[in-house]
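# Sequence plus the predicted model coming up.
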Amino acid sequence: MTVKEGSHDPIKKKEKPIISPFPLYKHYPSRFEQIVYQTYNGVENRMWPVRPLYYGMAATAIAAYHWRNPSNYLLNLLPQTENVMLETLKITVLSLGSAYIPVFVIRRFLKHFYFSYKGFLFDNPKKPSITTRIWGIVRAVLSFCPPRLQSCERLLPTQPVPNLQENVAKYLESIKHIVGKDELDLITEQGEKFLKEEGKKLQMYARLYSLFTTNYVSDFWRKYVYLYGRDPLLINSSVAHVDLFRDAPAMRAVRAAHVVAIESLSQMAIHRQNYKPLGDGLLCACHYDNMYAVNRVPGETIDNLVNYGTSNHVAILLKGNIYKMQYCDDRGKMYTLDELTKIFDELFTRAELEPQNGPLAHICALTSDRRDQWHQNRRRFFLENVKNKKALEIIESAVFFFTMDEEDDWDYEANHPEKLDNFMRNMLTGNGSNRWADKSLNYIMNKNTRCGGTTEHSIADGSEFDHIMENFVYMDTKVFSYKPLEEQQKLLSNGRFAKEEGLKLAEKLQIDLVNAEMVTEIERCRVTAMTAGQDVDMATTVYREWGKGRIKKCGCSPDAFVQMAIQLAVYRDQGRFVFTYEPASVRFYRNSRTETLRTVGEESCQFVKAMEDSTKEKSERIKLLKKACEAHVNKNKDCMIGKGIDRHFFVLYVLSKGFGISSPFLETIFSQKWFLSTSHVPNVTGQIDEDKDIDFSWIGACFGAVTKDGYGICYRFAGNHSICAHISSYHSAENTDSHRFQREFIKALNEMAEMFE
């Protein structure tokens, strides 16, 4: 068939319609409106998949029947009275209860079958079991009544406490290629004693505790791993990200307006529960509430997360000053992109005339201090000063903290990788005084409009961060696409338009230098944070030879393949196998976070040794690689169904401390440091076709190495065309070098792929 020029090509894929991932609200809700929709959401979340409207209709119909038939069997079972009010109440309660019976039955069925069943993870997709097919039919039926963000939260099962004996055996298996024989024998002896003695009692306590909480791990995890931590948040706890391969050309005010508009809408969508849940509600979604307008308040011994609900302003750091900028007017009308652009234009013009110099320009440095010291300074310099306390409240209640950086050399250029290294490192560390480290989310934009961010990790984990970022990218590139630069320029007039139209301008926060000690503390914190940032050794990798598509053709899981490449690289870099951490999702359970996937095992070590053995044939290496990848996938599935090792032992360790029980086995486990900390950033929405729109591929994220002599590696697949992997370590460590590891990693990827040619 010949297709004439200009005619429709029947083979060509249809363009996906551009649909916003959340509503484009025009109005900021009043307090009354918030109460109304929160009440409705609370009712719906307790009734889904039945809508409150249908339940109300059923209850009304039943009540009408009882009024028309006052002598029916059900009413006769209840005491009869002559009081009209009591009779009305009786019929109302009976009608509401009767209408809820089918709702209750449906929800029990969903809770104990649909949400509890995990067999589909292990079935052959081509020949699923009968149970899996039934489960699939239920899922198809539920698609006609899609849940809201947290509609399924109460239906998710509680995370199970794993079998103690199995987990001890798994742990010993995971370390046998890492520790020496004498140490392994000692730990094995400790494990056997643990099973016979203190382990039984601690396991019983864990099972009892799990009966009285939504998740036996999560509260302990957030409290003892994050909130009790006294180290500075930046680098040690925070996660950073950068934007796309190439951003659309935009004026600085226009790009800033996009960031504020998108994130304010995203915040409101989460608060209203209009965010589409991942996995159609199969995955836990309770931690989304902590993404915006949340502040980690420092304490002397433990921090506290304060959630301000939905907020109508952002805090902006520009030229050393901090500003409050509302994204709506005083009557709640949301500003358009053009109006926000004009407000930013006025702010940039004004800031050029009133830059902040001296200690106050570095006020944010105080938040980068150790948590106990920042707790004291926060009280002395802010809470005890009326003006500073008011400014602090505005900053801490903001949707996010937005830094306008003065650098202009952040970028991704294949021929100048040092630009991306600097970009990513700056997102993680800041410059010593340009992050409000307590905020759940910091956005940073430089003069050339490159944008990234820093996220406080105690609030949530990777899946929430990924979801937020993918929605941001889609909104920024598809829904709110940029106008030509000529049209953008027409909106800018040195702030004149914003003033003429009566828009609410950004308000400069007034902060006083309380005393000389405050000046000293600001400078100390700035220098300390800057020194820590300069110690970070960052090697960003955008591997453009191929992506996950080629790995799938090799018959391997893309994540497992990259993990084996990392194992091969670290073995060559360090000459040994090391403790390796990869987070695995346990989102199938209520109020869940992550589990540790221990990458090192018998299969991975055999593969690495085969790659280093010149006598091994290519076919044998391929066989061992596939076996190692399969083992990795199976470990991941075990973690997904609550059979992981480390969170279980973590809870037992916390309980042992709480009950004063000595456990040499648990002490040994938690004295072992994760030399290699890795994380895979998955694509959770699939909204952007990264093979078609290569420039719209997200470069990814990074985090600091967990140990001072180790590595941190964060990677993602940019469609089928690239692998983005960002490696961090510390210059002060003599045994690590991020760029050296980067070379070994790329070499490993190439060697492994070439085996399949």
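Nice, thanks for sending it over.
# When you work out contacts or count neighbours from here on, use the C-alpha atoms and nothing else.
Noted.
# Quickly find the element holding Pro249.
Assigned by DSSP states H and E, Pro249 falls within no helix or strand.
# Excluding sequence neighbours, find me the nearest residue to it.
Spatial nearest neighbour of Pro249, excluding adjacent residues (Cα to Cα, 6 or more residues apart in numbering): Leu485 at 7.1 Å.
# Next secondary structure after whichever strand or helix holds Lys637?
Assigned by DSSP H and E, Lys637 belongs to helix 618-640. Per DSSP H and E, the first helix or strand lying C-terminal to helix 618-640 is helix 646-658.
# Give me the distance between the residue nearest to Pro249 and Ala253.
Between Leu485 and Ala253 the distance is 12 Å, computed by Cα to Cα, to the nearest Å.
# cool, Tyr100 as well?
Counting by Cα to Cα, the gap from Tyr100 to Ala253 is 53 Å.
# Of the two, give the one with the bigger neighbour count.
Ala253 (23 against 18; other Cα atoms under 10 Å).
# Comparison target, given below:
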Amino acid sequence: MAEAHQAVAFQFAITDEGISLHFDREAVKSALRSYFRGHGKKILRLRAAIYSGVFPASPVSLVVILALVTGLWLAGYDLSLGVFPALLSLARWIGYSGTYLTIIFLLSYSIFLWTLFSYLQQFTLKLLLMYKGFMFEPRGKPSLVTQLWFKSVQIVTGRQRPQLYSYQRSLPRLPVPRLKDTCRRYLQSARALLNDDEYREMEGLVKDFQEGPGKKMNAYLYLKSWWANNYVTDWWEQYVYLHGRSSIMINSNYYACDNSGFSLTSLPAARAGLICHIQARLKDKIETERLAPLVSNGIPLCSAQFERTFGTTRIPGIEADKLVHRPGAASNHVVVYKSGRWYCISLYHKKKLLTPVDLEWTMEQIMEDSDAELRPGEEHLAALTAADRKSWAEMREKYFMTGVNRTSMEILEKAAFMIMFDDLEPSLYVENGDNTALTQYCKSLFHGNGYTRWFDKSVSVIIYKNGKLGINAEHCWADAPIVGYNLEHSCTLEHTIGYRGDGHNKGEVQYSVKPRRLEWDLPPEAVSRIEVELATAQASIANLDLYVLHHDMFGKGVIKRMGISPDGFIQMALQLAYYKDTGGSFCLTYEASMTMLFLEGRTETVRPVTVESTTFIRAMCNPDSDDKERKQLLQKAVDKHSLLYKLAMAGKGMDRHLFCLYVISKYLKIESPFLAKVLGEPWRLSTSQTPAQQTGKLDYNNNPELISPGGGFGPVTEKGYGVSYIIQGDYHIYFHVSSFKSALNTDSARFANLIKESMSDMRELFLDSLQK
């Protein structure tokens, strides 16, 4: 009907009195809306590119500069230093004259000055953002220098509302640390784990490297840092992720959880419809830069990782994988998996985003089609993404690059994200300390049954039979903060929009867009290979030992009353738990910190095992030590850990620097015993804190039902633990502990309970002060 209405928007007739023109105002408005729907995104992207390109300058400043230049010109002042008169004389000599030339010159010169002004603002802001001294001052007690610095940042940025990538041009690049500083910090970290003889040997290796090939390698790294946006990130993605040849299920991918309380609906099709709609809106906001940039305590963080949230797939390769990102209209659809069948759903109809109730209707059509005939190999197809990367690459090249298989694979890989319907009905509720249901839910998110997760996709949303959901994410494109932000943003908006009383989405169906069933034509040998890979994947799943602990005895509120950093307290508890678990030993421990204060920054390693931490742990297990001594030693250990964490965030970490030096050594074909030893050390305890409340829109203390248990990842070594934790509000901490059953020295449930015990032991040190 809209097309017919637009057809009669304009009517004209030629009469004796001339041309008679009539038009329907509403029809014209409808036609204009149709036009702008089709071209609005292009206009918004162009506007965003210009806006971010000149930020923190603004269009208003262009008007001011134009008015100033014009006013001074009319008053007889030439700001062009003679350029204007010379150009006007040249134009008259050629034969052009008129005031329009003056207008063009004034406008062009104003734009030139405005561009120069914007670059000056960006450069000034970049210089200001290089300052990191505020990080090393007591919280809430900034120095005069920091106060002046923060005020200067506010003045330079002005009162504008920045867009997603507005700060990118002003963020400083990650600095290359001095070689001697990295070597010194490494020896400090190694001292706690080595005996005297081992330490003296390591000192010799460090000295030989620092005075030998290290200087040349670091010089090459400095050269790279001058032209690369970030001297670490591209190599980190390539060699840590894309060159990995083992399965990415469990070994690389990670998961993020739904809120632990009530669900607004128990209807999977309804929740899938609304979440799809919200994700599509988020995709549009990212691509048009209308999403607010990440900011921490008023300081901008790099937002580059948001770019590949949607429309991104990891493509397997023989020697290395590729990360392929398809923005815009190329990825305006989702692929849905239900009961072994694959479907494609368009998110738009006639360039208009489908409403939640429209998408719910489409999801219901998939539900009703769940009894349709399965094609050979279709149900277990996703098991290929759980295979080792070389095997999957060979299979993809041999069986999925021709005919209907190629068409279906292209649709799948170009999708904005995946929706995977799961027939389980999980519960996140923990009652009387029983974490079994929560653990089973997290295991399902992490790997499913080996064929119900497409592990190559940047984001796969898992929708369960009772309406619960979660996310399985590929790791190469971004780190946990981005996926956590996505889930928090989606659940917050979901509660704002809401559902009808019967659990369905609000409104009436406007567009009944039917899903498209993807077709597969796989020969018997391909089907057999799929079954082999499925068996391998399920063996890996059976070997995973995952346990999730909800710690609600006390949380951040109590730890802060102790006068201790919550993260430092938890890291010391992890060290104490490991010491107990192994009967009195320490191990090389990894804690991830972010470097997003720098352009394209991702993560850096903090090494929590220090001389101070090991001294405290031994005192905790020594019956001859008293609580006063233990408290003092704990404070020293936490202070040292906090310093190391801040140094890592400030670009003064050592592990990414050592990693890049190792890459350089391979390029230059220089053998370094020191680098080989450092990069070959296993991280038997790998830890990471999941950020919470990134959107600033959730109050977990007053709305505990909205708390998410966070997410988790797998162990990075065969005989080690992976521990992810999230601090939610003042009362809740969740620990996700992973290990392998084949490692006879580990047990995830045992270790989780030792964490709980260790935190309780450390709290006992402060009972007197906490009871006041």
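Sure thing, it's come through. From a predicted model like this one, the values you see are computed outputs, not experimental measurements.
# Drop the TM-score for these two in here.
The TM-score (TM-score structural alignment, normalised by the length of the first structure) is 0.91; 718 aligned residues with a Cα RMSD of 2.3 Å.
# wait, what's in contact with Ser592 of the first structure?
Neighbouring residues of Ser592 of the first structure by Cα atoms under 8 Å, 6 or more residues apart in numbering: Gln159, Asn215, Val217, Ser218, Cys284, Val586.
# farthest pair in the residues you listed?
Spatially, the most separated pair among the contacts of Ser592 of the first structure is Val217 and Cys284, at 14.0 Å (Cα to Cα).
# Quick one: the helices in the stretch 451-600 of the second structure, in order.
Counting by DSSP state H, counting those that start in this stretch, one finds helices in the stretch 451-600 of the second structure at the ranges 480-497, 524-543, 556-561, 566-581.
# can you put those in TSV and add mean neighbour count?
Below are the helices of the stretch 451-600 of the second structure laid out as TSV (neighbours: other Cα atoms under 10 Å):
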stretch	mean neighbour count
helix 480-497	19
helix 524-543	17
helix 556-561	16
helix 566-581	22
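# Take these and lay them out in a markdown table including distance to Thr603 of the second structure.
Output for the helices of the stretch 451-600 of the second structure, formatted as a markdown table (distance: least, Cα to Cα, whole Å):
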| stretch | distance to Thr603 of the second structure |
| --- | --- |
| helix 480-497 | 10 |
| helix 524-543 | 28 |
| helix 556-561 | 24 |
| helix 566-581 | 16 |
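# The residue nearest to Pro249 of the first structure and Arg133 of the first structure, how far apart?
In terms of Cα to Cα, Leu485 of the first structure sits 53 Å off from Arg133 of the first structure.
# how near is the aligned partner of Phe421 of the second structure in the first structure to Asn321 of the first structure?
Matched to the first structure by TM-score structural alignment, Phe421 of the second structure sits across from Met404. When Cα to Cα is applied, the distance between Met404 of the first structure and Asn321 of the first structure equals 10 Å.
# got it, and Leu186 of the first structure?
58 Å.
# more neighbours, those two?
Taking other Cα under 10 Å, Leu186 of the first structure and Asn321 do not tie; Asn321 has more neighbours (20 against 12).
# In three-state terms, how would the closest residue to that one other than its chain neighbours be classified?
Closest residue to Asn321 of the first structure apart from its sequence neighbours, by Cα to Cα, 6+ apart: Gln356 at 5.6 Å. Secondary structure state of Gln356 of the first structure, per DSSP: H, G, I helix; E, B strand; the rest coil, is coil.
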